[in-house]
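*Asks:* okay, here's the prediction I keep looking at, along with the sequence it came from:
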Amino acid sequence: MGRLTTHVLDTARGKPAAGVKITLYRISGQSHRKIAETVTNGDGRTDAPMLEGAALTAGRYELVFAAGAYLRDTGQAAGEVLFLDEIPIRFGVADAAQHYHVPLLISGHAYSTYRGS
């Protein structure tokens, strides 16, 4: 059974990023359809997969991480305009039977991602 999971790590503080809002969209052409929304727990993870089973189908998706609010709350960013605010990660699912893990590693001025396991 396929599933999509994520987590957020704060690389500047060396700990999980709790309280980050994450929104998942399905991308089709120029259309973005919101299909899930959650907030990271104390371990920087979601309490359940973003998608699993029949809900995960082949196609293009986008996770949007509301990093700006988290960075403000932790004192790593201030002001009206932030260098990093909402961080979109667009990715493809070719085989919906697989596990796709798409984590976000953040600090006040940088982020990265990878396909995890």
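*Replies:* On my side now, so go ahead. Residues are numbered from 1 along each chain as shown.
*Asks:* from here on, contacts and neighbour counts on C-alpha atoms
*Replies:* Noted.
*Asks:* tell me the secondary structure for the closest residue to residue 77 other than its chain neighbours?
*Replies:* With sequence-adjacent residues excluded and distances taken as CA to CA, 6 or more residues apart in numbering, residue 77 is closest to residue 71, at 5.3 Å. Of the three states, residue 71 takes helix under DSSP: H, G, I helix; E, B strand; the rest coil.
*Asks:* for burial, what's the neighbour tally of residue 71?
*Replies:* 22 (other CA atoms under 10 Å).
*Asks:* same deal with residue 73?
*Replies:* A count of nearby residues for residue 73, using other CA under 10 Å, gives 12.
*Asks:* against that first model, consider the following:
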Amino acid sequence: MSQLSTHILDTSLGAPAREVAVTLYVLHEKEWLQLASGITNNDGRVTDLWEAGATMPHGLYKLHFDTQEYFERNFTTSFFPFVEIAFYINSHEHYHVPLLLSPFGYSTYRGS
């Protein structure tokens, strides 16, 4: 299993947000470097943003979610063209970063 996973729930529909592009970045010397990308599956999840079994170096990371394309595909007007969530990796534990999404708001938390 990857040390990092994410999923998106469209709270306006009460359903997973499918086929959303997600990109992982790390902050390195004041510059965001792209590390990986994926697309949410039918359950709204991306489980393989980091190599299974490999440990992520400690540091500041962010996930970029391309929400505009998702809402346009669903014929929905949205206020946010994308969502970015920055977070620290500072242990070897599993990190799950969920996104609760609606056309005019979002929230997140550290999941398990």
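*Replies:* Ah, there it is. Small disclaimer: the values here were computed from a predicted structure and weren't measured.
*Asks:* hmm, back to that, mind checking how far the residue nearest to residue 77 of the first structure is from residue 15 of the first structure?
*Replies:* 13 Å (CA to CA, to the nearest Å).
*Asks:* returning to that earlier point: I'd say the residue nearest to residue 77 of the first structure and residue 106 touch.
*Replies:* No - counting by CA atoms under 8 Å, residue 71 of the first structure sits too far from residue 106 to count as a contact (9.0 Å).
*Asks:* let me see the ranges of the helices in the first structure.
*Replies:* For the first structure, applying DSSP state H gives helices covering 67-73.
*Asks:* trace residue 106 of the first structure over to the second structure, please.
*Replies:* Mapped onto the second structure by TM-score structural alignment, residue 106 of the first structure lines up with residue 101.
*Asks:* hang on, that match packs against residue 11?
*Replies:* Yes - judged on CA under 8 Å, residue 101 of the second structure makes contact with residue 11 at a distance of 5.7 Å.
*Asks:* any idea how far the nearest residue to residue 21 of the second structure once chain neighbours are set aside is from residue 71 of the second structure?
*Replies:* Leaving aside its chain neighbours, residue 21 of the second structure sits nearest to residue 39 (4.6 Å; criterion: CA to CA, 6+ apart). Distance, residue 39 of the second structure to residue 71 of the second structure, by CA to CA: 15 Å.
*Asks:* before we move on, the earlier item: the match of residue 106 of the first structure: neighbour count?
*Replies:* Residues lying near residue 101 of the second structure (other CA under 10 Å) number 22.
*Asks:* go on, the one 3 residues further on?
*Replies:* Applying other CA under 10 Å, we find 10 other residues in the vicinity of residue 104 of the second structure.
*Asks:* same check on residue 20 of the second structure?
*Replies:* Neighbours of residue 20 of the second structure under the rule other CA under 10 Å: 22.
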